[in-house]
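Enquirer: coords below, sequence missing:
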């Protein structure tokens, strides 16, 4: 079966979201930045996208006495209250909020595709496909190559939101607020960067909240030191996540950290069967089911395009498989495969000529440590 590239239809990444221009402003600023800064900013954008796409957030905000003084309540995307943990060492359980899985997958895919499109100088176009098509996306390179991509992405760190709610709405420490959506829209807000500090985001109901104030802050030159500290903290979390270093405080703020230590249950009343963040939230390409599916999809596509040298395959993510790469990705990076029907007799041996062989995947396109095989994106 031959692959019909012309039959694939899709859309420009994030075209359906009113805040896309804010992301583009950020990506223009990121053009000359280090990979770790780009990866950190992906996590910031995803945290903003989570709260934007989650309905009824006012029902999940809880009072917190450990927030910085101008705030009094917290909403996060892991089950651990970061202000309690980072400022007091207290393991306060607060159920995470996130969009429904369908919306979440679409969001994370389109955000990373927009990052790749705007940060890659050699790509002419990127189309988000999704649905039941053979590929999640098509990337068109300036050299005429079309790259069919499977997209799997997820943040390493998420950044919670803080609010300054009316005292009349507070019900006690880590009790849910009694607040209406219209009341919340009048509240001041901030994004909490764990051990570094808070970005003030203004009123919840302000235009393009929270994207515009976040991008305004990140792109202002006088905030460079704050951002540098955030990136250093992010890289510390990446290291702790990769090697599962539970002695590093940042480990428990990263996705896929599992359950808290025993003291959380014994001293702070952490619910017995609850984790902070389970393996389904593994960062980047690190969820093993995603790796397996990505490799399968690349091979499946390859069976249809083996006679089309200008069509390549890729797996796209924000981060490589830092935990599981050695076991699940590295064995396939230099592997070639072919079809039995292409066997020919060569000097007394059955062999497949190189032009009839394909790679398991041609590229792994990520913000850090991509596999590009001498191709410039």
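Expert: Right, received. Where do you want to start? None of these values were measured; they are calculated from a predicted model.
Enquirer: rest of the way, CA atoms for contacts and neighbours
Expert: Noted.
Enquirer: a strand runs through residue 195, doesn't it?
Expert: No - with the criterion set as DSSP: H, G, I helix; E, B strand; the rest coil, the secondary structure at residue 195 is coil rather than a strand.
Enquirer: Could I get the contacting residues of it?
Expert: Residue 195 is in contact with 86-87, 233, counting by CA atoms under 8 Å, 6 or more residues apart in numbering.
Enquirer: try this one side by side with the last:
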């Protein structure tokens, strides 16, 4: 391919891409959270990457909270509260090991992918700004998820993105009175039930923050100070989360401790088959309850409902996503690296959290693979190729906040978490 054709290829990639421009509310919350992460890393022994992964979940939570509506609330008689959960169980009760089924309010998987991919770009953009890296991030067109352009060094990173939160804090409204029903002529408090929050616009909405204290999990209610326009102002949660966390190291430390324990429980449940930590049941892809209550509902087909199924796997941990991501990165490299000399092309998998359950099974054997083109189809050893044959990394990087595997100096330098 001639130089002109190479220029055409590169220009077409950029022409089709859309520059990611953070909205003001996204930018403000991301900046606040990132500052808290770096402060926490200085004050504690928590790696900044773990803090960033935890903070990203709060950013995603703000996006999920845009869709809070009157319906979908769970009345919890034990805590006399209405709760808007993001796994299929009452989150306040599951912290003490009690499972009460209630349908999750998590968005559909397609919407999750779109939202998390964009917000990960926003988060990376603000991290680059903080570190004075003048990179541009673009949403690409198939097969490119995102494109990161370092104009100064003439580098283009083409990446496949797989992102999903570990945990989304439920919303909660304290009920002024117990919710009752008339049964056989007697007034009784209703059990765990699906209810409408008819006074949502005037409700004092809180975050339900699990806190580990004296060997057990407790619920801390953090007021969001919402306003009457909650149903029309769909970005309300961004500002409220920014307000309650800005400069509040104590609150952030509590949240960070919870997130770290949840992340550990998520990994231990898979690798050591230990689901004894109650916070595990608020993580995505936690599976069916254990032990399963006798009244736990069956699925419409076979088996039983899960608390959270594998379609909501954390970060890049969904096996279908890992396999697709591997292929996409190979395809990106094969279609760009050999033909292009106008830019230095890098290829990577990017996520908020590495494949914490499936990394060894799917990625360890591939993370250091290199490849070359052999038009003869006869070469068995590298020495049988022409001495000038280029060799390319399958992955220039497998990038996440929680674990990085860079095989490229530019990626190593610019994605240190």
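Expert: Cool, got the structure. Please read these numbers as outputs of a predicted model, since none were measured by experiment.
Enquirer: Rebuild the contacts of residue 195 of structure 1 as a markdown table, extending it with secondary structure, distance to residue 251 of structure 1 and neighbour count.
Expert: Shown next, in a markdown table, are the contacts of residue 195 of structure 1 (DSSP: H, G, I helix; E, B strand; the rest coil; distance: CA to CA, whole Å; neighbours: other CA atoms under 10 Å):
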| residue | secondary structure | distance to residue 251 of structure 1 | neighbour count |
| --- | --- | --- | --- |
| 86 | helix | 12 | 18 |
| 87 | helix | 16 | 13 |
| 233 | helix | 11 | 19 |
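Enquirer: ok, which stretches of the stretch 1-150 of structure 1 are helices?
Expert: Assigned by DSSP state H, counting those that start in this stretch, the helices in the stretch 1-150 of structure 1 fall at 20-30, 35-53, 82-88, 101-119.
Enquirer: what angle sits between the second one and helix 20-30?
Expert: Following axes from the mean of the first three to the mean of the last three CA atoms, to 10 degrees, one obtains 170 degrees for the angle between helix 35-53 of structure 1 and helix 20-30.
Enquirer: Buried residues, helix 35-53 of structure 1. List them.
Expert: Applying a neighbour-count criterion of 16 or more other CA atoms under 10 Å, the buried positions in helix 35-53 of structure 1 are 36-52.
Enquirer: repeat for stretch 341-353 of structure 1
Expert: Buried residues in stretch 341-353 of structure 1, counting neighbours by 16+ other CA under 10 Å, are found at residue 352.
Enquirer: which residues sit against it?
Expert: Applying CA under 8 Å, 6+ apart, the contact partners of stretch 341-353 of structure 1 are 338, 356.
Enquirer: How far does it stretch from one end to the other?
Expert: Chord length of stretch 341-353 of structure 1, first to last residue, is 12 Å (CA to CA, to the nearest Å).
Enquirer: Distance from that stretch to the middle of the chain?
Expert: The gap between where stretch 341-353 of structure 1 is centred and where its chain is centred comes out at 44 Å by CA atoms, centre = their mean, to the nearest Å.
Enquirer: Skipping adjacent residues, who's closest to whatever residue of structure 2 lines up with residue 260 of structure 1 in space?
Expert: Across the two structures, residue 260 of structure 1 finds its equivalent in residue 289 of structure 2, going by TM-score structural alignment. Leaving out its chain neighbours, the residue that sits closest to residue 289 of structure 2 by CA to CA, 6 or more residues apart in numbering is residue 307, at 6.3 Å.
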